[in-house]
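Peer 1: got a predicted structure plus its sequence, pasted below:
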Amino acid sequence: MQECDFCTIGAGRAPATIVWEDEGNMAFFPLRPAVVGHTLVIPKTHYGDLFEVPDPTLSSLMRAVATVGRGLRAALHPDGMNVINSSGKAASQSVYHVHVHLVPRWTGDRFGDIWPPSEPWAEKAKAEIAERVRRQFNR
């Protein structure tokens, strides 16, 4: 089985512009950034998507995301920042090694809106979906 591109970067066997790392995580610029400062944060251990990551590693990854995000904010002074994870093909995941995008944002930048126009849910449907989700935590 071929090792994924992010595993080779995390292991130091592939080139990348690394901006931060600790023992378990790494942050680097993607090959095709959406905007200046767009950064990916990964665990160095391979997990296909967010739902495969064990809780201790997930906690470490989210601390890394916050650390790198603060660094980007201090260095670039953006007006805002998107923190994005895509899990699964339907969510536009293209590299199947869990990663979090930090995308610095400036008013009027070329990135544009990330949400489609809102469509209201019927109150009955909202209540039914909420109950289905709540049942998952009471197992």
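Peer 2: Sure, I can see it.
Peer 1: every contact and neighbour count from this point should use C-alpha atoms.
Peer 2: Noted.
Peer 1: select the longest helix from the chain.
Peer 2: helix 55-76 (DSSP state H).
Peer 1: quick one: contacts of it?
Peer 2: The contact list for helix 55-76 (CA atoms under 8 Å, 6 or more residues apart in numbering) reads 20, 24-27, 37, 41-43, 100, 102, 104.
Peer 1: check it against this one:
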Amino acid sequence: MKLRQMAGEMNVYSHKPEGYECPFCRIVSGIEKNNKGTKQIDIIYQNKYVTAFIASKWWPNNKGHVLVVPNEHFENIYELTSEMAAEIHRAAQMTAFAMKNTYECDGVSTRQHNEPAGNQDVWHYHLHVYPRYENDNLYLTKGSYTEPDERPFYAEKLRSWIQENV
């Protein structure tokens, strides 16, 4: 696609700061930091294209939401290939089925942000998959960071379902 090539060549839509260390590339490569961030045990699915993991930031009524990231670094939707987009959405759909069957949620929402005005705050493309419940007020509440020991319960539920059903 010519537009994607032009944007990538000119870096027109890049907002990452100079010397940016990508936290999602670190997760994909298996490197953990000694902080509250994502740990390897939070990963629910990984193949050669994508990695899906329990997010370290949660919303009060939507605990255990998942981020799906491409293993290759793409800053945003403008750089993303259509082939990679398909892989990301395959993993998101699998995650949605796992959530429905293990969290017993009423629905699922996906969300994706690009550039500062679009609320992107990590400069690596990522797709959020949220478990949804009646009157959960997802869009009216603020997220907060979790402790690493809060996430494995949710990761194990989703990982087990995926291993048994995919």
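Peer 2: Done, it's in. Everything numeric here is computed off the predicted structure, so don't read it as measured data.
Peer 1: TM-score for these two?
Peer 2: Put the two chains on top of each other and the TM-score (TM-score structural alignment, normalised by the length of the first structure) is 0.75; 114 aligned residues with a CA RMSD of 1.7 Å.
Peer 1: quick one on the thing from earlier: filter the contacts of helix 55-76 of the first structure down to the buried ones.
Peer 2: Among the contacts of helix 55-76 of the first structure, the ones that count as buried by 16 or more other CA atoms under 10 Å are 25-27, 37, 41-43, 100, 102, 104.
Peer 1: which among those gets closest to residue 123 of the first structure?
Peer 2: Nearest to residue 123 of the first structure, judged by CA to CA, of those is residue 100 at 32.8 Å.
Peer 1: mind checking what the closest one lines up with in the second structure?
Peer 2: Mapped onto the second structure by TM-score structural alignment, residue 100 of the first structure lines up with residue 127.
Peer 1: what's the average distance of the longest helix of the first structure to the second structure?
Peer 2: By mean CA distance after the TM-score superposition for the first structure, the fitted helix 55-76 of the first structure averages 1.2 Å away from its aligned residues in the second structure.
Peer 1: how far does that helix sit from its chain's centre?
Peer 2: Computed by CA atoms, centre = their mean, to the nearest Å, the chain-centroid distance of helix 55-76 of the first structure equals 10 Å.
Peer 1: flag every buried residue along that helix.
Peer 2: Those would be 57, 61-62, 64-65, 68-69, 72-73, for helix 55-76 of the first structure by 16+ other CA under 10 Å.
Peer 1: ditto for stretch 8-27 of the first structure
Peer 2: Of the residues in stretch 8-27 of the first structure, those buried (16+ other CA under 10 Å) are 9-10, 16, 18, 21, 25-27.
Peer 1: spit out the contact partners of the residue nearest the centre of the second structure.
Peer 2: Residue closest to the average C-alpha location in the second structure (CA atoms, centre = their mean): residue 67, at 1.6 Å. By CA under 8 Å, 6+ apart, the residues touching residue 67 of the second structure are 52-55, 126-129.
Peer 1: can we see that at 6 Å?
Peer 2: Contact partners of residue 67 of the second structure, counting by CA atoms under 6 Å, 6 or more residues apart in numbering, are 52-53, 55, 127-128.
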